[in-house]
Structure formats: C-alpha cells, structure tokens
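[1] Below are the sequence and a predicted model for it; my questions follow.
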Amino acid sequence: MKAIEANFDGLVGPTHNYAGLSTGNIASTQNKQQSSNPRQAALQGLAKMKALNDLGFVQGVLPPQARPDIDTLRRLGFFGTDARVLEAAARQAPELLSACCSASSMWTANAATVSASVDTQDGKVHFTPANLVSKFHRSIEHKSTARILKAVFNDEQYFQHHPALPGAGVLGDEGAANHTRLCSDYHQPAISFFVFGRYGLDETRPAPGRYRARQTLEACTAVARQHRLKEEAVVYAQQNPDVIDKGVFHNDVIAVGNQHLLLCHEKAFLNQAEVYKNLQKATAGQLQIVEVPESRIRVETAVQTYLFNSQLLSRDDGKMTMVVPSDCENNPTVSSYLSELVNTDNPIDQVKVFDLRQSMNNGGGPACLRLRVVLNEQELQAVNPHCLITDSLYSQLTRWVESHYRDQLKEGDLADPDLITESREALDQLTQILGLGSVYSFQKR
C-alpha cells in the first residue's frame, strides 16, 4: 500500500519569548532576554507550512500548549487568582515563571517518537510523547502533548498511543530529534536509527563534560520495545561527546536522514566508522552516506547555521528537496557547500530557503519545527482533517494569528495577567478551527 511522510509543524504560541532556558543550546542562551515577536514567529512558521503544501507535500499543524502554565505554578506553591499567581511568581521566582511561559512546544521534533505501521509488529502507527526531563520548561509538556496527539490521530484502529517514559534522568527522552527512519521507500519496512548522548545507568561510559547529554540509551531501547520494533531493524549510535559540548544538543543538529540517504558531519557519532558499518549491514548496503568533513564545515559553523537541522523531503521524481534556514544562505561557506551538494551524486537536487529568524533566535530550525509521521492511504484518511494545511486553513490561521498575537514580548510582559486572557481566548478559538475538542485544562473547568 502506498505511503507518504507527512510533516506536522508546531504552531508557535502567543507567549513566544527569549528566556534562554535551554543550556547547551547556544542560540537560546545567546539571545536571552531579547525582545521577541510572537506574531512574526507564528507567521514565519505558517509560511513554511504553506510553501511545502504548495510544493505537493502533505503538511499538518499541531497547536501550541497553554501558556502561562498556571496549573504548574499552582503545583509549585503559588495560590490565589490567576493574576495573583503570576504576580507572586514574577516576584518570588521569575525563573520559574519564565519556564512556565515557554512556547517551546513549537519544536515538535521533540514532541514524540513515531513509528510507522509497516515497522511495528502489530501493524499500527505508534506514538510516545517525549518526557523531556533534561529541561524543566519542557518536562511539563508531555501530558498536553499526549492529549493533542490523540486528538489529531484519534482512530484506535490505526494509531497506538503510549504514555511518556517515567520522568527520571536515566530515561531522558527527547523524541524524534534523535530518531531517523531509513528505508528504500516509505511503504517498505525501515531501519530505526536511534541516537543517544549518554548511558543513563553507567556513568563510566563516554559522556560530554561541559553540557549534560539529554537522550539516554535506556530511553531509546524502551521506546523501541514500546513500539514493538523488531530487534534486527534497530540500530543504536552514540553522539560524539565533543560535539555535544560545542552545542549539538540533539542529533538533528549534526545529522539528517531520509529514506536511503544520511547526511551527517564527520564528527557526528562516537566510533563513526563502526556506526556506518552497522547501518550498512542493517540496510543491506542500500544506504548512501554523505559525510561533511570538518575541514569543509566546522562543527561550530554547523551549529551556528543549523545546516543539518534541515528537512529532506522526497519528491515523486525520486529526488529530494532540502529545506534550510536563511542562515545557511547568509553564510558563504555553507552556501557554497549547498551549491556543490545539489550538483554531486546524491538525491538532493534542490534547496529551499526559509526565514525562520524568530525560531532560530531561540535555537530551533526547520527540522525542530516538525514531527515526521509516515502514513499509508487509510491512515492518512483517519487523521483529523482539520489539522492538514490547505489554502483555506492557512488563510484562517493567518487571520487568527494577526488577531490574537502580540508583535512584541519582553520578559516583564510574562507577568501581565492580560497575557493569560489573550492566550486562552486564542487557543480556545484555535481548538474550534482545528476540530480538536477540549485539549487544554482551562477548557475543562
């Protein structure tokens, strides 16, 4: 049965701000406390969705989470009305308030790990929300993520939803940012390539020294078991600890794969030659690996431009389109490399550039913004149709953003009680537009 890969991008939320919460993510920390533009951020993301839909790719949208997260602030000991909770948090624990206002759910590559039905032993598409325990502001996302995913992929005949892994450091799970599906074609069984940063239960093994690795081997193996993947169809690899210390907080900052192609930096993995050997064995030698040497593009340049945080999209003609942020075009070294890449012997023959400056300032590029879901024809028909981008939905969402989003947000604005009202009114309307029902806790009171 024919299958496609759909990309579900996260819609940037009304509280998009630069709080510098993500240690190890250089762009996030460098832009801390700068003024953000939530409206522009959301419109930039929507423009990418619309453009890819116009190119013929199946494009979906996932809603943001409710922020400020008043429920979490109450669990942390703040009482009274919502306004009083905000005021007290801003005065007593501004860092906690910033965390509970984060719009980081926009990066849906971290929302979950997804396995295609052709890869699972029960023939269903499996979803496991990431627990994201390495960062507090993201660890509070997974329950809402689970509700949202169930509202979008809501047919139990085709979709199997799992809870997030237990919220312990040894099971740190960052979702699809560390998982790549390698195959000859989307409808064929694939090799699941899981990349981890450290061993959760063995601290004597190699690990970065400056930044703590976020994904553990134990989380990868647990998700593989949950999704009922065959052992022989899974390959595990460890990130190079040295590149994690240079800002490569997820594998998708240093490598990107699609179908039978893996594009990666020469320093992406620990024991890289062995990783290649294991991948070629698992794929019966069908995988093409394009390695970018350090002498051509330094790790620091890759992190700065997010060259590898790109999307590789397969077209009907057998070729691939590569989606990159404008930072790649603006860097002469990377721009030159991309020009060479499309003229060498590999499937990539087209590069599309998008202005995602608002997301990039917070440390997320094109690949961060999307969750990849392989679906056959029946499964695609079972997806909530209101969450698939069309010209009409794009226009409707654009008007919605322009009506509800601020064009500037500073750190001090997070304590503004009007922000709660604005955000809730916007999200309540959004759930109606997307036909999601009541997925937010404030809708159930």
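    Nice, thanks for sending it over.
[2] Going by C-alpha atoms from here, please, whenever you check contacts or count neighbours.
    Noted.
[3] all helices of the stretch 101-250 of the chain, in order?
    Shown for the stretch 101-250 of the chain, the helices assigned by DSSP state H, counting those that start in this stretch span residues 136-139, 142-152, 217-226, 241-244.
[4] Put this next to the previous one:
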Amino acid sequence: MKHFEANFDGLVGPTHNYAGLSFGNVASFNNAAQASNPKAAAKQGLKKAKSLAEMGMVQGMLAPQERPDLTTLRRIGFTGTDAQVLKSAHEQAPLLLNACCSASSMWTANAATISPSADTRDKKIHFTPANLVDKLHRSIEPITTGLILQSTFSDPNHFHHHGHLPEHASFGDEGAANHTRMCAQYGESGVELFVYGQEATNPNAPRPAKFPARQTLEASRAVARLHQLNDSNTVFIQQNPDVIDQGVFHNDVIAVGNQNVLFYHEQAFVDTQNKLDEIQSKLNTESHFIEVPTNKVSINDAVKSYLFNTQVITLPSGEMAIIAPTDCQENPAVFAYLNELVTLETPIKKVFYFDVKQSMQNGGGPACLRLRVAMNQHELSAVNQHTLMNDQLFSTLNQWVDKHYRDRLTTKDLADPQLLIESRTALDELTQIMKLGSVYQFQR
C-alpha cells in the first residue's frame, strides 16, 4: 500500500495582524504595530500550498479560528452587544483585545502533535491538540483546534483524537513545532523525537534565563503515552537553553527532520551526540545527520532567515527538497550554505523559495504553516476530501479571500465591529466550502 506524508497548511484568518504578542519570538516583537495585509498573507499561504500539490505532494488546508474571540472577552467580564464588548475591551484592556483577535492559528505546526498508525499500538493516527498555555493569545485555541481536526479527520476507524493536556505550566505543550519523526519509509515504524525546553518539575534542571521554555518534558512524555508509543520509537531531547534565549522559541526554528534526515544547527540540543546515537540505535535505517556549523550560519542568521523553519519534503522522484522562505535567499550566509548543501552527499538535492513574508514578519516561516500527517491511502480516503488542495479548491479559496479579506489592518482596527461581521461572514461561507459542520457554532 502507498504511504506518504501529507501537509495540512493553516489558512490565514481575516484578522491577521502584527500585535507583537509573542515574547521570545524576535520577529513578532520587532514588527509589532506595523500594518499587516491579511489578503496578501492568505494568498501567500495558498500559493505555497498549491505549489506543493503541483510537485506531487498530498496537501490539505486547515480552517482558521473565529476572531475576534468574543467568547473569551465575555468570560473575562466584558458585557453588552458585540460592538459594546469590543469597544469596552479596546478602551479598558487593549492588550487583551489584541490577544483575542490574533490569527495565530494559521501556524498549524503548533496545532497538535500527530503520531502515524505505523507507530501506535492501536494502529490509528493519533491527534493531541497543543494547549499552548505559555501565551494567552494561543491558549484560547485548543478547543476549536480539536473541532477543526475532528472535522478534517473524522473517521474513528482510522483516527484517534485526544483532548489537550491540562492547562498548567508543568504541561506546556506547543505541538508539532517541538516534534519530528524519522523513519526509513513513511509507512514503516519510525522514531518520534520530542524536543523540550525544560523539565518543569525539576527545579535543578537546566532552563533558559531570558525567554520562556514553552515545551516541557512532562508534556512530551504525556503525549507519547496518549499516543500509545513505545520506548523503542521515542527519543526525548532537550533544546539548548542558550539558543532559546537567542530567540529560538520552538525546536522548528533550529532543527527539522524528514524520513532518515535530521537537519539541525550545531547548537540546537543538549547532549547532542548521545541523543544522535540513541536515534540511530532505534532507527532501522541509515541516518543522515546534517549539522550546520556556527561558523557557516550563526544563530542570529538562522533565526532571521528561518533556515530551519523550512519544510524538508520527499518528492515523488525520491529526492528530498527544502521549501524555504525568500528570506533565506536574502541572507548571504544562509543562501551560500543552501547552495553548498545541495551539492553534498545527502538526500537533499533541491531548494525551492517562497514568499511568505506576511507570516515571517509575525515570526512564522513555511514549516510553521503546516502540520504533517504520515498516512496510507486508506487513511487519506477517510480524510474530509473538501479540505484537500486541488485546482478547484485553490480557485475557490482565492476568490473567497478576495471577497472577504482586507488588504490593510492595524491593531486600531481590531475594535471595529465591522471586522467581526466580515470575519463571521467569511467563516460561515468557508464552512460550506470545506464542509466543516458545526466547528464555529459554539462561539455564537
């Protein structure tokens, strides 16, 4: 049976803005208060997704969440009509309003952790939405994330959905941004790498001093238990606290894997060699550990260009390629390294560059926009087919964006009641396009 890795990209929502909400994310902070272009952001994401589909990849789309989130604003005491709630929040607590308007669900690498059926004891694909407790604007996402995933992967014969972990700092979980999987072939049992920033319940364990470690070892181990994984196909690795303090807020800003390739910066991990040895001992195939040295690409250049927040994909030809942001082309050190990389004796032979600057300016690159799901043909057939990218969906979604999205948005616009109406109207229509059922009804 044919097996492959599908990419499900987040569709950028109508309230995409630059509010600088993510402490520890250098790009998010540096671009705070700039005007955003939601229409351009959505179209950039759709173009990347369509291009991967044209390369022969299985490509899906995940719906955005309803924003502004009036439910949360009402939970914290704002009352009256929708317009009154927005006005009061803007006047009394503008930072809370900004958080409740964030379109951050576009970064589906944080949506959930996924384990394929080849790894799990019940031979189903397991989904655990990330609780994202470290950031207010993201902590309001998990329930709707679960509903979107269930509407996309609904067949209980193939898919096993879990609730998000307890909403406590000890179980800080940031999803697939701190998880990757290595294997010989997608349909074979592999090794799942859980990368954590700190061991929360051990006060003597190393942790960053400046920025928060968003993923805990406790959360990673909990997800592995929920997903029915064995010790033989899990490895727990600590991210280097020093690089977190330099703006590497998730592992996917400093490392990425695909099949038998792990592409990482030399400063990415703690106890690197022992962990690589553990991966190799558990992986039933020859590994390619591609370490990028600091003297070729500094941490600063890696963070600015998002060299490691690239997608490493296996093309139908069997060659691997990197899907990189154009920012990698614009950084001399990174561009020189990628030009060298494709000449080396590794499976990575090509680099494709895409303009996703609207996402990059808010601190998320190509890999942030996608959630990877390794599956077989039967499992793909059980997916909501209206979410899979093809010519018709691409055309329909572009027309939908043109109809409903603004081309300029500032944080001052977030209190505009008309923006709420526009967003709800857009999502009501999207529900029909992608056959999402009752995903958004609970917010009414």
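    Thanks, I have the structure now. This one's a predicted model, so the numbers in the text were calculated from it and none came from an experiment.
[5] Do you know the score for how well these two fit?
    TM-score for the superposed chains, counting by TM-score structural alignment, normalised by the length of structure 2: 0.99, backed by 444 aligned residues with a C-alpha RMSD of 0.8 Å.
[6] re the thing from before, looking at the helices of the stretch 101-250 of structure 1, which is buried most?
    Among the helices of the stretch 101-250 of structure 1, ranked by average contacts under mean count of other C-alpha atoms under 10 Å, first place goes to helix 241-244 (a mean of 23).
[7] list the buried ones in stretch 199-217 of structure 1?
    The neighbour-count criterion (16 or more other C-alpha atoms under 10 Å) identifies 199-200, 206-208, 211-217 as the buried residues of stretch 199-217 of structure 1.
[8] and if you look at stretch 414-428 of structure 2?
    Under the neighbour-count criterion of 16+ other C-alpha under 10 Å, stretch 414-428 of structure 2 has 414-415, 417, 419-420, 422-424, 426-428 buried.
[9] Then stretch 223-239 of structure 2?
    Residues of stretch 223-239 of structure 2 classed as buried under the neighbour-count rule (16+ other C-alpha under 10 Å) are 223-224, 226-227, 229, 232-239.
[10] What about those residues, which are in strands?
    Taking DSSP state E, the ones among the buried residues of stretch 223-239 of structure 2 that sit in strands are 234-238.
[11] just the residues you listed now: which is nearest Ala169 of structure 2?
    For those, the residue nearest Ala169 of structure 2 by C-alpha to C-alpha is Gln238; the value is 17.0 Å.
[12] ok, back up a step: dump the ones in strands among the buried residues of stretch 223-239 of structure 2 into a markdown table; add distance to Ala49 of structure 2 as well.
    As requested, those are arranged in a markdown table below (distance: C-alpha to C-alpha, whole Å):
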| residue | distance to Ala49 of structure 2 |
| --- | --- |
| Thr234 | 30 |
| Val235 | 30 |
| Phe236 | 31 |
| Ile237 | 30 |
| Gln238 | 31 |
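[13] of these, closest to Ile279 of structure 2?
    Sorting these by how near they are to Ile279 of structure 2, with C-alpha to C-alpha, puts Val235 at the top with 6.7 Å.
[14] Outside of stretch 385-393 of structure 1 itself, list whatever touches it.
    When contacts are defined by C-alpha atoms under 8 Å, 6 or more residues apart in numbering, stretch 385-393 of structure 1 is touched by residues 49-50, 53, 58-62, 152, 433-435.
[15] Return the members of the residues you listed classed as buried.
    With burial judged by 16+ other C-alpha under 10 Å, the buried subset of the contacts of stretch 385-393 of structure 1 is 49-50, 53, 58-62, 152, 433-434.
[16] could I get these as JSON lines with secondary structure and distance to Gly20 of structure 1?
    Shown next, in JSON lines, are these (DSSP: H, G, I helix; E, B strand; the rest coil; distance: C-alpha to C-alpha, whole Å):
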{"residue": "Met49", "secondary structure": "helix", "distance to Gly20 of structure 1": "26"}
{"residue": "Lys50", "secondary structure": "helix", "distance to Gly20 of structure 1": "29"}
{"residue": "Asn53", "secondary structure": "helix", "distance to Gly20 of structure 1": "32"}
{"residue": "Val58", "secondary structure": "coil", "distance to Gly20 of structure 1": "33"}
{"residue": "Gln59", "secondary structure": "strand", "distance to Gly20 of structure 1": "30"}
{"residue": "Gly60", "secondary structure": "strand", "distance to Gly20 of structure 1": "28"}
{"residue": "Val61", "secondary structure": "strand", "distance to Gly20 of structure 1": "25"}
{"residue": "Leu62", "secondary structure": "strand", "distance to Gly20 of structure 1": "24"}
{"residue": "Val152", "secondary structure": "helix", "distance to Gly20 of structure 1": "31"}
{"residue": "Ile433", "secondary structure": "helix", "distance to Gly20 of structure 1": "32"}
{"residue": "Leu434", "secondary structure": "coil", "distance to Gly20 of structure 1": "31"}
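[17] quick one: secondary structure of the closest residue to Leu263 of structure 1 other than its chain neighbours?
    Leaving out its chain neighbours, the residue that sits closest to Leu263 of structure 1 by C-alpha to C-alpha, 6 or more residues apart in numbering is Val290, at 4.8 Å. Following DSSP: H, G, I helix; E, B strand; the rest coil, Val290 of structure 1 is assigned to strand.
[18] Could you check how far Leu149 of structure 2 is from Ile143 of structure 2?
    When distance is defined by C-alpha to C-alpha, to the nearest Å, Leu149 of structure 2 is 10 Å away from Ile143 of structure 2.
[19] do Val312 of structure 2 as well
    Taking C-alpha to C-alpha, one finds Val312 of structure 2 at 29 Å from Ile143 of structure 2.
[20] Contacts only, for Lys87 of structure 2.
    Taking C-alpha under 8 Å, 6+ apart as the contact definition, Lys87 of structure 2 lies against Ala415.
[21] pretty sure it is in a helix, no?
    Yes. Inclusion of Lys87 of structure 2 in a helix is indicated when three-state DSSP is applied.
[22] That one matches what in structure 1?
    Lys87 of structure 2 maps onto Glu87 in structure 1, with residues paired by TM-score structural alignment.
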